[in-house]
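[1] what shape does this take:
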Amino acid sequence: MTRPLKRSVLSRFSPPQLIALSFAAAILLGTGLLLLPFSQRGGQTLSVLSALFTATSALCVTGLKVVDPAQTFSVAGQLVIVLLIQLGGLGILTFGTLFAFAARRRVNFSERMRLAQQVSAFDVGGVLGLIRNIFVYTLVIEAAGTLLLALRFVPQFGWGQGLYYSAVHAVSAFNNAGFSLFAQSFRGYTGDALVSLTMTALVILGGLGFLVQVNVVAHLLDRRRNRLLVQSKIVLTTSALLLLGGALLTGLLEWSNPGTLGPLPLGAKLLASLFGSAMPRTGGFSSLDTAALRPATLFLTTFLMFVGASSGSTGGGIKTGTFAVIVGSAWNMVRGRGDLVAFRRRIDESTVLRALTVGMLATALLSAALLLMLVCNTSARLGFSHLFFEVVSAFSTVGLSMNATPDTNAVQRVILIVLMYLGRIGPLTFALVFGSRPRQQDISYPPERDILIG
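    Down below sits the predicted model:
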C-alpha cells in the first residue's frame, strides 16, 4: 500500500497569500542585509526603520528615499538594493521558477497557478514558456539600456564607474524603481536626448506588462500566427494616450515656469515634457524639480501616478487596463448602451466589476492613509499637498516626491511602508489574502431596480 503524498507547506497557501508572504519575507531579508556593516559606508549609521523603508522601497520598486543611497550605502549595499529591485520587478515566485529550471525540477500545477497569478498570465499551461521569455526579454532590454547609457556615462565617469552607473540605472528604469545614484535624480541631464530618451524608453517598456511585451514581439515576428490580444490593444492605446496627453499638458502648463521649463531651450523643454509625462507612470525619476511644479501640473502628475503602469508589469497604480475599463463603463452608461465593447470584443461583466473593485479599494486605501498621515503630521513644512502627493506616490510605487520624504516622522514612514507594500502586491490581491474561497449560492434572490443612483 502506497503512502499518500504529503502536501508541501507552500501548497497550503492560495496564490494571493503566497505572493503577499513572499514579498513580506523578502523585505525582512533585505532589511537585515542592509543593516550589516558591509552594506554601509564607513562612518554612516542606519536605523532599523530607515533600512526597512529602503528595502521596502527597493523591493516594491518605488524609489522613495529617506537616505541618499549613494552616500549611505557601500557598493555592496547598493548591489543589495539592485537585487531587491530586480526581485521585486520580475517577481519573487518568477525567480523561484528560474532556480527550478536550473535544478531541472518539475514545476507542478499549483506552482504554475501561482506563477500565472503573479505575471497576470491567461493560460496556466503556457506560463513556463512565458516565464522563459520574460527572463530573456528582461536581460536583452536591460543590457541594451546599459550600453546606451554607457555612451554617456563612460566618457563622463570612466569605464568602471560609468558601466556601473549605466547598469544600475538601466535595471532601476526597466523595473520602474526610481532609484538613482545621482543626488538630484536626472536633473543634470534635462536636455540630454540620449539619456532622457533611453530612460523614458526603459520605463515605458517595463510598464507595459510582460504579457503585452511578449505578445507584441511575437506579433512583429509573425503577424499571421500571432495576433495582438485585446489586452495588448487596450494597454498600448491607453498608454499612448496618457503619455502623449501628459507630455502635451505638462509642456503647456510649465512652459513659462521659471522654476522648471521656463529657462530651458526648445529641445530641452520638449524632452523634459516627455520625461515628466512618462515618469509618473511609476518610473519615479525626475529631470525637473518636482516641488517647483505648478499646482495644476502636480494634479496632473498625481493623476498619472494613480493610473500607473499595466497589469503584470514592473509598475504600480490601479493599472491602465483598469482605468480603461472604468472609463469605458462610465461612457457606456452615459450613452445608454449595454455591454462594454473594445476592439470588437465584449468585455465580461466580471472584468468590469473587478476593475470597479480595484478602483474603489485603491481610493479607500489612499483616503485612509492620507487621513492618518495628516493626523500624525508633526512637521510645519509638510502641508496637505505634500502628504497627498507622497501617499499616491507610495501606493502607486512611483517614487516621485516634493522633497517631503526625509521630513516625515516615524509613524508616517510606517504608513508609507505599508502603502508601498500594498501597492506592489495590489489591493485586490491583499483583499483576497483574507477573503474566503468563492462558493456558489444556493438561493437566487429577485433583482431590485428601485435603488436610486446619482
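[2] every contact and neighbour count from this point should use C-alpha atoms.
    OK.
[3] packing partners of the top helix by length along the chain?
    Taking DSSP state H as the criterion, the chain has its longest helix at helix 127-157. Contacts defined by 3 or more Cα pairs under 8 Å, 6 or more residues apart in numbering; DSSP states H and E place helix 127-157 against helix 109-119, helix 159-174, helix 193-207, helix 210-221.
[4] now the shortest one: buried residues?
    The neighbour-count criterion (16 or more other Cα atoms under 10 Å) identifies 110-119 as the buried residues of helix 109-119.
[5] and the second one, by the same measure?
    Within helix 159-174, the residues that count as buried by 16+ other Cα under 10 Å are 162-174.
[6] packing partners of it?
    Using 3+ Cα pairs under 8 Å, 6+ apart: helix 159-174 touches helix 75-90, helix 127-157, helix 193-207.
[7] let's see that with 6 Å instead.
    The elements that helix 159-174 packs onto, with contact taken as 3 or more Cα pairs under 6 Å, 6 or more residues apart in numbering; DSSP states H and E, are helix 127-157, helix 193-207.
[8] farthest residue from the center of this structure?
    What lies farthest from the middle of the chain is M1; by Cα atoms, centre = their mean that is 51.1 Å.
[9] any idea how far it is from R7?
    Distance, M1 to R7, by Cα to Cα, to the nearest Å: 18 Å.
[10] kindly report the same for T138.
    With Cα to Cα as the criterion, T138 and R7 are 33 Å apart.
[11] quick one, which of these two is more surrounded?
    Set T138 next to R7 and count neighbours by other Cα atoms under 10 Å: T138 wins out with 19 against 8.
[12] the more buried one and V67, how far apart?
    28 Å.
[13] again, but for V216
    For V216, the distance to V67 - Cα to Cα - is 39 Å.
[14] same question, H169
    18 Å.
[15] and what of S172?
    17 Å.
[16] for stretch 290-308, what is the distance to the chain centroid?
    Distance of stretch 290-308 from the chain centroid (Cα atoms, centre = their mean, to the nearest Å) equals 17 Å.
[17] let's compare: structure for the following, please.
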Amino acid sequence: MSVNIVEKKDVMMKSVKISPSTLLVSVYGLFIVLGACLLKLPISTTAPIRWVDALFTSASAMTVTGLGVVDTGTHFTKVGQLIIMGLIQVGGLGIMSFGVLIFIMLGKKIGLKQRLAMQEILNQVHVGGVIRLVKYLFIFSLTIESIAAVILAIKWVPELGWKDGLFSSFFHAVSAFNNAGFALWPDNLSRYVGSPLVNLTITSLIILGGIGFTVIIDVWEKRSWKKLSLHTKVMLSATFCINIIGLLFFFFLESGNVKTIGAMPLSDQLWASYFQSVTTRTAGFNTVDLSGLENSTAFFMMILMFIGAGSGSTGGGIKLTTFVIMLVTMLTYVKGKKDIHMFERTLRSDHLLRVLSITMVSTFVVVAGVLIINITEPLPFLPLMFEVVSAFGTVGLSMGITASLSTIGKLVIIAIMITGKVGPLSLVYILARKQDQKFKYPTEDILTG
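    This is a model prediction of the structure:
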C-alpha cells in the first residue's frame, strides 16, 4: 500500500507543472507581502504607516520602480531604509538569480529544468551559459555598486558625516544601478542638479544597469565591435542615440520654463537635460520639479518611459530593442522590402510576432490602467497618465500625485508595477493555455491600411 501511495504522489507531482512565468509572479508577490510586513514594523518607521502604503512601498522597491506615497528619508528609519535597499537589490538582480546563487554556494546541482526556467526569466536566447551569466551578474553588480558608493562618498561624507554619508552613498548606488529611483531626500536629487560628480556617477550606474548584463558580458569578452552580437550592437547604438535625442528634446522644450530649468545657468540646464534624458527611460531619479513640466515634455517623457531599458536588464518598459525592431520593420515596409536587416543580419519572422505581441499587450495594459485610474481618482488626466506609464515602465517618476491616490488607485498602480516588472507577456502566458495546433486553415487576404 505504501508503494502505491508513493507512486500516486509521484504522478501528482509530475502532473503539477509550474511555468517559469507563474513561479516568477508568485515569488514576486510573496516577497512584496513579506516586505510590506517588515516595513509595517515599528522599528522600520518613524511614524505609523498604513498597510496599503507599506504594500505600495514594498511593491515599488521590489519592482525597482521608485514611486513613493511617503518620503523614504524621513518616514523610514535606517532599518526601514535597509529593508527597502534589500528589496531593490533582490528585485533588480532577480529573485530567481538569488535562488541560483544559493544553490551554487551550497554545491547543489542545477538541472536542465532549472536552467530552462532561468533562460526564460533572464530573457536569454540560448540556455547555455545561463548559470555563468548569473555568477557574472552578481560579481559585476556588487563591484560596480561598491565603486560607485566610494565615489559618491567623496561628495556626501564631507556634507553629511561618515555615518550618514556612507549610508547615503551605498543606498543611492544600489538604487541607481538597479534603476529604482529611490532617494533619501524629499526633492530626490534636485539639490545636486549642477553637480558633475553626482550626475555622472548616477547616470553611469543607470546606463550600466539598463543596457542588460548580456551586453556587458559580451563587450567584456569580445572587446571588438565586429565580434559583438547583434543584440549588443543594437543596444549600444540605440542607447547612445536615444540619450542624445532625449537631452536635446528636454533642453529645447524646457529651457524657457522657469518652473523647471528656465531660471538655471546654462551649465545646470545642460546637466539637468542630460540627467532626465538618461533617468526617464527606467530609473526614476529627478533633478528638477516634474510637476512644472510643459505638457509636450511630459508626453515626450511618457514615450521614453514606455520604451524602457534593455532586455535582461534591471529596467522595465517594452524594451529598447523591441522599439528598434518595430521602427526598422516599419522602415523596411515603407521601402518595399521583405527581409528586415540590421547590422548585416536578417531578423527571423518569429521575432516580429513576439515584438508585436509585447507592444500590443503593453499598450493594452497602459490604456486599461489609465482608464481605470481616471475613473477612481478625481485628479487631472495628464498627471494620472504620467503615473500609469511610469508605473508600467518601472520608472518611478511622478508629477507629484502619488501620495494623493486613493486606496483603489494605489492598488491599481501596484498591479501595473508588477506587470511592468515581470513583463506583460509573462502574465498572458499564465492566463493562456498553450495548445498544439495540428491543422492549418486555408490562407486568405484581408484589407488593411
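[18] just to revisit the earlier point, so which of the helices and strands packed on helix 159-174 of the first structure comes closest to A183 of the first structure?
    helix 127-157 (15.4 Å; Cα to Cα).
[19] residues in the second structure aligned with that closest one?
    Mapping helix 127-157 of the first structure onto the second structure (TM-score structural alignment) gives residues 130-160.
[20] which parts of the matching stretch are buried?
    130-131, 133-134, 137, 141, 144-146, 148-153, 156-157.
[21] could you do stretch 370-383 of the second structure as well?
    For stretch 370-383 of the second structure, by 16+ other Cα under 10 Å, it's 370, 373-374, 377, 383.
[22] dump the residue contacts of the residue sitting nearest the centre point of the second structure.
    For the second structure, G315 is the residue whose C-alpha lies nearest the centre (Cα atoms, centre = their mean; 2.4 Å). By Cα atoms under 6 Å, 6 or more residues apart in numbering, the residues touching G315 of the second structure are 179, 210, 282, 309.
[23] mind listing which of the residues you listed are in helices?
    Short answer: the contacts of G315 of the second structure in helices (DSSP H) are G210.
[24] from the contacts of G315 of the second structure, which land in strands?
    Applying DSSP state E to the contacts of G315 of the second structure, no entry is found in strands.
[25] what would the contacts of G315 of the second structure look like in TSV with distance to F299 of the second structure?
    Shown next, in TSV, are those (distance: Cα to Cα, whole Å):
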residue	distance to F299 of the second structure
N179	21
G210	22
T282	15
A309	18
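[26] of the contacts of G315 of the second structure, which are reproduced in the first structure?
    Here is what carries over to the first structure from the contacts of G315 of the second structure, by both residues aligned by TM-score structural alignment, their matches' Cα atoms under 6 Å: 179, 210, 282, 309.
[27] what's around the counterpart of the second one in the first structure, how many residues?
    Spelled out, that is G210 of the second structure. Counting by TM-score structural alignment, G210 of the second structure corresponds to G207 in the first structure. By other Cα under 10 Å, 32 other residues sit near G207 of the first structure.
[28] quick one, what contacts G207 of the first structure?
    Taking Cα under 6 Å, 6+ apart as the test, what G207 of the first structure contacts is 309-310, 313-315.
[29] ok, 8 Å please
    Applying Cα atoms under 8 Å, 6 or more residues apart in numbering to G207 of the first structure gives the contacts 174-176, 281-282, 309-310, 313-315.
[30] for these, work out which two are farthest apart.
    Spatially, the most separated pair among these is F174 and S310, at 13.4 Å (Cα to Cα).
[31] and the gap between the closest residue to V219 of the second structure other than its chain neighbours and V69 of the second structure?
    Spatially, and ignoring its direct neighbours in sequence, V219 of the second structure is nearest to L228 (6.8 Å; Cα to Cα, 6 or more residues apart in numbering). L228 of the second structure is 43 Å from V69 of the second structure, where distance means Cα to Cα.
[32] quick check, nearest of the buried residues of helix 159-174 of the first structure to T322 of the first structure?
    F174 (21.7 Å).
[33] returning to that earlier point: give me the more crowded residue out of V216 and V67 of the first structure.
    Between V216 of the first structure and V67, V216 has the larger neighbour count (other Cα under 10 Å), namely 20 against 16.
[34] isn't that one up against S232?
    Yes: between V216 of the first structure and S232 there is a contact under Cα atoms under 8 Å: 7.5 Å.
[35] before we move on, the earlier item: and the match of helix 127-157 of the first structure against the first structure, how far off on average?
    For stretch 130-160 of the second structure, the mean deviation from the first structure after alignment is 0.8 Å (mean Cα distance after the TM-score superposition for the first structure).
[36] where exactly do the strands run in the stretch 301-449 of the second structure?
    341-342, 345-346 (DSSP state E, counting those that start in this stretch).
[37] please identify the deepest-packed of these.
    strand 341-342 (a mean of 15; mean count of other Cα atoms under 10 Å).
[38] who touches it?
    With Cα under 8 Å, 6+ apart as the criterion, strand 341-342 of the second structure contacts 230, 347.
[39] same check, this time on stretch 128-143 of the first structure
    With Cα under 8 Å, 6+ apart, stretch 128-143 of the first structure has contacts from 94, 112, 167, 170-171, 174, 202, 210-211, 214.
[40] so can I have a markdown table of those showing distance to A296 of the first structure?
    Shown next, in a markdown table, are the contacts of stretch 128-143 of the first structure (distance: Cα to Cα, whole Å):
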| residue | distance to A296 of the first structure |
| --- | --- |
| T94 | 40 |
| R112 | 45 |
| A167 | 35 |
| A170 | 31 |
| V171 | 31 |
| F174 | 28 |
| L202 | 27 |
| F210 | 33 |
| L211 | 34 |
| V214 | 37 |
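[41] which one of those residues is nearest L264 of the first structure?
    The closest of the contacts of stretch 128-143 of the first structure, once distances to L264 of the first structure are taken by Cα to Cα, is L202, at 24.3 Å.
[42] thought S196 of the first structure was touching G188?
    No: taking contacts as Cα under 8 Å, S196 of the first structure lies outside contact range of G188: 10.5 Å.
[43] looking at those two, which is more packed in?
    Taking neighbours as other Cα under 10 Å, S196 of the first structure and G188 compare with S196 leading, 21 against 13.
[44] so what corresponds to the more buried one in the second structure?
    Alignment note (TM-score structural alignment): S196 of the first structure maps to N199 of the second structure.
[45] tell me the contacts of the closest residue to its match other than its chain neighbours?
    Spatial nearest neighbour of N199 of the second structure, excluding adjacent residues (Cα to Cα, 6+ apart): F275 at 6.5 Å. Contact analysis of F275 of the second structure by Cα under 8 Å, 6+ apart lists 199, 203, 247, 286-287.
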